[in-house]
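Enquirer: Have a look; sequence and predicted model below, questions after that.
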Amino acid sequence: MSDRFNAAAHCLSENARLRPDKAALVMAGADGASAILTFAEADRAVRSIAAGLLGLGLEPGARVMVRLGHEADYVLTYFAALAAGLVALPASPQLTPAEAAFLAEDSGAAVIVAGADVTLDPDDVVGRIVLRPADIAAFKAGPPLPAYADTAAEDQAILVYTSGTTSRPKGVRHAHRSVRGRAPMHAHWLGLTDTDVMLHAGTLNWTYTLGVGVTDPWACGATAVLYDGPRDPALWPALIARHGATIFAAVPSLYRQILKYADLAAHDLSGLRHGVTAGEALSPELLAAWEAATGKPLYEALGMSEISTYVSSGPTIPVRPGSPGRPQPGRRVAILPTDGPPEPLPPGEIGLLAVHRSEPGLTLGYWNRPDEDAAVTRGEWFTGGDLARLDADGYLWFHGRNDDLMNALGYRVSPSEVEAVLARHPDVAEVGVAELAVRADLRVIAAFVVPKPGATSEAADLLAFCGQHLAAYKCPREVRFLDALPRTPNGKVQRRRLGQT
């Protein structure tokens, strides 16, 4: 018999039995008010929504696209899809209609669960079931599924879209086992146990938040706290103190903003054991500044949509400034030559960062993209495109990317996708997009534009145009006008030179 495992049951079933009255999810507001769901309440709500979804006549493996706001129902609907043996597709309510339509069409989503303020194009929902918050409320009020779906560990549970090297995002398929595969990070990065309170600063459409902010605490019987008020960086120390957070998770740029705008001394942070960070590189300067200001460690991790976090510092892995850490115990990580046989290189040599395909947290592959699957497969290894080296002590050091993907505040963004939008502007003759260093420890997306003769558009006009066609996190933060784009002798735009312009 195949290995039977359901990711939602793993996170909720035993918790509902062992600690039914413990807070599972706290949605914190800026005014101090909080909405709290216990493990018993979360378990029942998830199974009730699951029953409602199955009552629609959905077949196992049907995709459920979630575009709710930053609210408890996002979490419950996501886990309900897993509980029902369906596939959850977490998406942002901020996507433009065209972006959302692409995801729905490419994934073949059977259901779209959209917030009340999310506008859906009637042409894009033909043949799909659309659910709104009132429908989810009705499901929650109904009878729960008697038991979680009897899924195999290898059955697909999650479909996450991430930017590839083309102008269109690609779907990353994850099995139920991927939740079980997160276990090494609990001890070796997060230091997470059932006594912890995890406060995560991210939004729920991001896998960093759904994973580290909710899935990991629930898998360990800990409490997850999310904040649903105005995004003021000065508020975070008060939230840590008010909710007794023992672990705080964010991207490096937010830690930087907290140091700049918050009054850390005005709040009791004695209960905070450490902060964790991922999504961007943590500079040694920011690490030192945070530890000096708070006296608390800050542990970095490296991950990707295809595997989550697998290299980190943490309670069992001492911090080495400038490195994201070492592969967590149990992970098989290697550096491979960029060309030739996939034989691991010795310490100190730079090559492609690779993860062994036996890794339980690794993706099942890309959705309907056999070419992408082939591109990342090197024998027994999965390669994500990062260039790195491992030192003699096993610490990893970055040396850029082997492709041109950008990292915008933790989100992977394809320059081709942004360029395709700007190329449609009537005043743009040519455009290249690349990361631009605006400070030693901060990089942003920038567009380098060759305007058409007689063009009148200014940078603000082009930024506004991007805002109409791209999610906010994909939009350039700067526009620079050039007479010509730097190109190779073969005519290819040299994006790395653009970033040095």
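Expert: Everything's here; your move.

Enquirer: make it CA atoms for all contacts and neighbour counts henceforth
Expert: OK.

Enquirer: tell me what the helix or strand where M65 lies is packed against?
Expert: Using DSSP states H and E, M65 falls within strand 63-67. Applying 3 or more CA pairs under 8 Å, 6 or more residues apart in numbering; DSSP states H and E, one finds that strand 63-67 makes contact with helix 72-83, strand 87-90, strand 111-114.

Enquirer: I'd like these laid out as TSV, including mean neighbour count and distance to P426.
Expert: Formatted as TSV, the helices and strands packed on strand 63-67 follow (neighbours: other CA atoms under 10 Å; distance: least, CA to CA, whole Å):
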stretch	mean neighbour count	distance to P426
helix 72-83	26	39
strand 87-90	27	34
strand 111-114	22	33
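
Enquirer: nearest to V126, of those?
Expert: Nearest of those to V126, taken as CA to CA: strand 111-114 at 10.8 Å.

Enquirer: How far does that closest one sit from its chain's centre?
Expert: Using CA atoms, centre = their mean, to the nearest Å, the distance from the centre of strand 111-114 to the centre of the chain it belongs to is 20 Å.

Enquirer: got a list of contacts for that strand?
Expert: With contact meaning CA atoms under 8 Å, 6 or more residues apart in numbering, strand 111-114 is reached by 63-68, 93, 104, 128-133.

Enquirer: got another, please set it beside the one above:
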Amino acid sequence: MNAEDENCRRAPVAQVGATHESVLAAFQTAVAAGPKLPAIHYFDTTMSWQDVDTASDAVAALLAARGFSAGDRLALCVQNNPAFVIGLLATWKARGTVALVSPMSKRSEFALAVEDLDPTALLCLDDVYEEVARHVLGTRSARVPIVLTVSPLDFQARDDLRMFDGCRRRDPADTIDLARVVQARAASVAEASRAGTVSSSAASGAGPVPEPSTRESDSSADRQLGAVRIAPNDVAVIAPTSGTTGAPKGAMLTHRNLLVSAQVYRDWSGLVAGEPVLAMSPLFHVTGLVGAAILAMVTRSPIVLTHRFGPTVIADAIEERRPAFGIAAITAYKALAAEPTVTAGRLAPLRIRFSGGLPIDPDVVDELDERLGGYIHNAYGQTETASPTHLVPYGQRAPADPDTGVLSVGIPVPGTAVAVVDEAGLPVPPGAFGEIMTSGPQVMAGYWRRPDATADALGRGMFATGDIGFVDDDGWLFVVDRSSDVINAAGYKIWPYEVEQVLSAHPAVEEVAVVDIADEYRGQSARAYVALRDGEVATAAELIEYCRARMAAYKYPREVEIVDALPRTATGKILRRRLREN
């Protein structure tokens, strides 16, 4: 190996340990360093670090006043809005844990999440509440004592029709309006500051200040909150993941997990403090959570939010706010490339581009480099590892394996140990296929209320990713397949079990098996093989529509094939491999 090759695989210098005790402490450092500096850009509105601190103080005080206490969970069901960041911080200030719930959930999915997480509080988009959550929370088994709602129209005034066409404020009467809580606290702080009745730290938003309308109860809550100190190994977030044969699981990610991973992105990319970070991925997914929300706090950088991903809206945000860093599934970059009005010049400020959640074809990354004017670096990790265990170093290009044609997902980030093992758990030599195992400071504490699953995943002393791959002689990792049956649609995971459960509830369906199929845009989609009950009739189109009405948009099968029977082994197990070969 020559000197050039050695330089190609060298990792940037990065701090392995977390530089703060908690994500909240990192945020508080940013507030102290520049309270008036921008923290959130949301369309035409900018919130300073002081504004966000005051807003999260308000929500934290309300939670405490209504009985939310240490160890309780707040279910956060919001898109890429300021409310997501406020909800994160407020929960930690109230000594709780954030439980991420997809705002794309259908009623059955939301019900499963609430039943598993047993939250004390919910912060939800108002339309999701009216169309999904209200119907679930009306049942005795899904009570949530504290419910706050927020409109995506809050905290901005542009009302961009490309993102908000048809959107209206719902203002559900049976919930607490987040924007009003925040506005009341901001007004209280401003009034007290003018009157000179608060300390300079309270006026800057550094500590909770009671609202005039609820001064007695909130003042008590403020005293209860006090100076919050969180330990590095306290669970910060429960992030949803799933298994192929069971209900969804929640990965318990600690403050240390989140901080270390965010620091890796910072150090790997050379992102400078104050350079804006673009939230291209959903914040309710670990990639967006760590690679945007937590990264922005660690680097004291403003986060650029656009509610959801829209190619022209994202391009405008890049021109207007000039973010330097962004990470998204490769489908997001494909969508940008497919929009004629999006040019390389418009995207030029976004100098650091990463892609996670979905393998990239070497030809695709070259085409996107030419079309969008910037190389997209691979990132690899799992929800259980708080995002990256491997990255392609910024400024370097990933090699492609000549035999498989697979593009490398990178080299291990600092502090991360990697092993590729055979079925007996023994390490295999470079170039040999095996299961990828990882360990490091970013690996989760375990699965929420799933000790058996935790033991299966972590019992061998490293995290078992379930992915099949190999490491070459220079240390580059290549992922070639999955040992599980997960389907990866544009970075979102589809678990066959979930689709099969929905289809099995159809009165005409006897049995079903779901496998992945190639999808030019999403990478993969779901295909279902269905055997009908004797005497029953159903069409493929009918079954697809049945799923579409009951599942998030990315989950429902794009194809259904009616078969006489499913292929099975001698012991009765379905042969998914044979279905994939059809």
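Expert: That came in fine, so what should we check first? Bear in mind the structure is a predicted one, so any value in this text is a computation, not a measurement.

Enquirer: coming back round to it: what's the strand holding M65 of the first structure in contact with?
Expert: 74, 77-78, 81, 86-93, 104, 107-115, 118, 159, 205.

Enquirer: how much does it stray from the second structure?
Expert: On superposition with the second structure, the mean distance recorded for strand 63-67 of the first structure (mean CA distance after the TM-score superposition for the first structure) is 1.1 Å.

Enquirer: Name all residues that make contact with the residue mapped onto V392 of the second structure from the first structure.
Expert: When the first structure is aligned by TM-score structural alignment, V392 of the second structure is paired with S313. When contacts are counted by CA under 8 Å, 6+ apart, S313 of the first structure touches 188-189, 299-301, 319-320, 324-326.

Enquirer: With E423 of the second structure instead?
Expert: Contacts of E423 of the second structure by CA under 8 Å, 6+ apart are 434-435.

Enquirer: Which position in the first structure pairs with it?
Expert: Matched across to the first structure, E423 of the second structure falls on T338, judged by TM-score structural alignment.

Enquirer: Give the equivalent position in the first structure for P362 of the second structure.
Expert: By TM-score structural alignment, P362 of the second structure lines up with P284.

Enquirer: repeat for T29 of the second structure
Expert: Match for T29 of the second structure (TM-score structural alignment): E14.

Enquirer: Neighbours of that match, how many?
Expert: Counted with other CA atoms under 10 Å, residues neighbouring E14 of the first structure total 17.

Enquirer: of the contacts of S313 of the first structure, which stay in contact in the second structure?
Expert: Contacts conserved in the second structure for the contacts of S313 of the first structure, counting by both residues aligned by TM-score structural alignment, their matches' CA atoms under 8 Å: 299-301, 319, 324-326.

Enquirer: list the contacts for the alignment partner in the first structure of A60 of the second structure?
Expert: Taking TM-score structural alignment, the alignment pairs A60 of the second structure with A50 from the first structure. Neighbour list for A50 of the first structure: 77, 80-81, 83-84, 144-145 [criterion: CA under 8 Å, 6+ apart].

Enquirer: which one's the longest helix in the first structure?
Expert: helix 39-54 (DSSP state H).

Enquirer: Give me the distance from that helix to the chain's centre.
Expert: For helix 39-54 of the first structure, the distance to the chain centre is 24 Å (CA atoms, centre = their mean).

Enquirer: how much does it stray from the second structure?
Expert: Compared with the second structure after fitting, helix 39-54 of the first structure deviates on average by 1.7 Å (mean CA distance after the TM-score superposition for the first structure).

Enquirer: Next, the angle from that helix to helix 72-83.
Expert: Counting by axes from the mean of the first three to the mean of the last three CA atoms, to 10 degrees, helix 39-54 of the first structure lies at 70 degrees to helix 72-83.

Enquirer: Could you check how far the residue mapped onto F433 of the second structure from the first structure is from L387 of the first structure?
Expert: For F433 of the second structure, the aligned position in the first structure is I350, judged by TM-score structural alignment. Relative to L387 of the first structure, I350 of the first structure is positioned 7 Å away (CA to CA, to the nearest Å).

Enquirer: Which neighbours do those two have in common?
Expert: Counting by CA under 8 Å, 6+ apart, the residues touching both I350 of the first structure and L387 are H399.

Enquirer: quick one, which of the two is more surrounded?
Expert: Applying other CA under 10 Å to I350 of the first structure and L387 shows that L387 carries more neighbours, namely 22 against 19.
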